[in-house]
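Student: Would you be able to build a 3D model of this:
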Amino acid sequence: MTILTADVRFHDGYSVVRVAGELDVNTTSTLLDAMETALSNRPRFVEIDVAALTFCGSEGLRALLHVQRAALQAGCRLRLCHVHGVLQRVLDVTQLYKAFTIDPVQVPR
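Tutor: Predicted structure coming up:
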């Protein structure tokens, strides 16, 4: 069984969603629910911290694109931070890194 946890924190003008675990077909609802919560505060931007993400499948990528669209529709920007490992590789191979603003700070490998 795959597990993904998502923690939402609110700050002045922005929200941070920290995800940990595996983002796949079984766990995308956790990310989508967290993003809905993050957007409820009407932030200027949302940061998704993926430092503790250990896997991202094709449905996970689809969910990330969905939350990107949701942020744009809500009038805010979305940024991925601490992109590394499997997610970085998948974003590079698919060239989906072009669809996101990605924090240049990388997690040490």
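
Student: make it CA atoms for all contacts and neighbour counts henceforth
Tutor: Noted.

Student: can you give me the strands in the chain?
Tutor: Applying DSSP state E to the chain gives strands spanning 4-11, 14-23, 45-56, 77-81, 101-102.

Student: Please give the structure of this sequence too, so both can be compared:
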Amino acid sequence: MRADELLQTHTHWHGNTVLLRLTGELDLATAPLMHRAATTALARRPQTLYLDLTGLTFCDGTGLRALNHLTHQTHTTHTNLHLTGLHPNLHRTLDLLKTTSPWTPPTPPP
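Tutor: All right, here's what the predicted structure looks like:
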């Protein structure tokens, strides 16, 4: 399977806020897709980036590193990052890794 068959990214803009939805698997093969979508969105300098993980079905160590890298990207661009739709197991893993600051999000825009 191709990476774009394993992970789909959907970007929606609402003024100065971007919602990036991931659907599928976030792993070694697909992390570059998320990185590309996030980098493209951040190039427009949004005030806030919501990353919706409701449709995420799998996340390995590379996916965790990609999420961690995204926190650094948003910090560098002075963009607020909020994750939504975290599966309890992924939330627990992120909590154990002490990377939970952006993982407690408010409700995303419609």
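
Student: Need the strands of structure 1 in CSV (columns: distance to A70 of structure 1 and mean neighbour count).
Tutor: Shown next, in CSV, are the strands of structure 1 (distance: least, CA to CA, whole Å; neighbours: other CA atoms under 10 Å):
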stretch, distance to A70 of structure 1, mean neighbour count
strand 4-11, 16, 17
strand 14-23, 14, 22
strand 45-56, 11, 21
strand 77-81, 9, 20
strand 101-102, 15, 16
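
Student: What is the equivalent residue in structure 1 for T79 of structure 2?
Tutor: Per TM-score structural alignment, the equivalent position to T79 of structure 2 in structure 1 is C76.

Student: likewise D27 of structure 2?
Tutor: Looks like D27 of structure 2 aligns to D24 there (TM-score structural alignment).

Student: show me the contacts for that match.
Tutor: The contact partners of D24 of structure 1, taken as CA atoms under 8 Å, 6 or more residues apart in numbering, are 2, 55-60.

Student: make it 7 Å
Tutor: Taking CA atoms under 7 Å, 6 or more residues apart in numbering, we find D24 of structure 1 in contact with 56-57, 59-60.

Student: Could you dump the strands of structure 1 into a markdown table and include distance to D33 of structure 1?
Tutor: Output for the strands of structure 1, formatted as a markdown table (distance: least, CA to CA, whole Å):
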| stretch | distance to D33 of structure 1 |
| --- | --- |
| strand 4-11 | 9 |
| strand 14-23 | 11 |
| strand 45-56 | 13 |
| strand 77-81 | 15 |
| strand 101-102 | 21 |
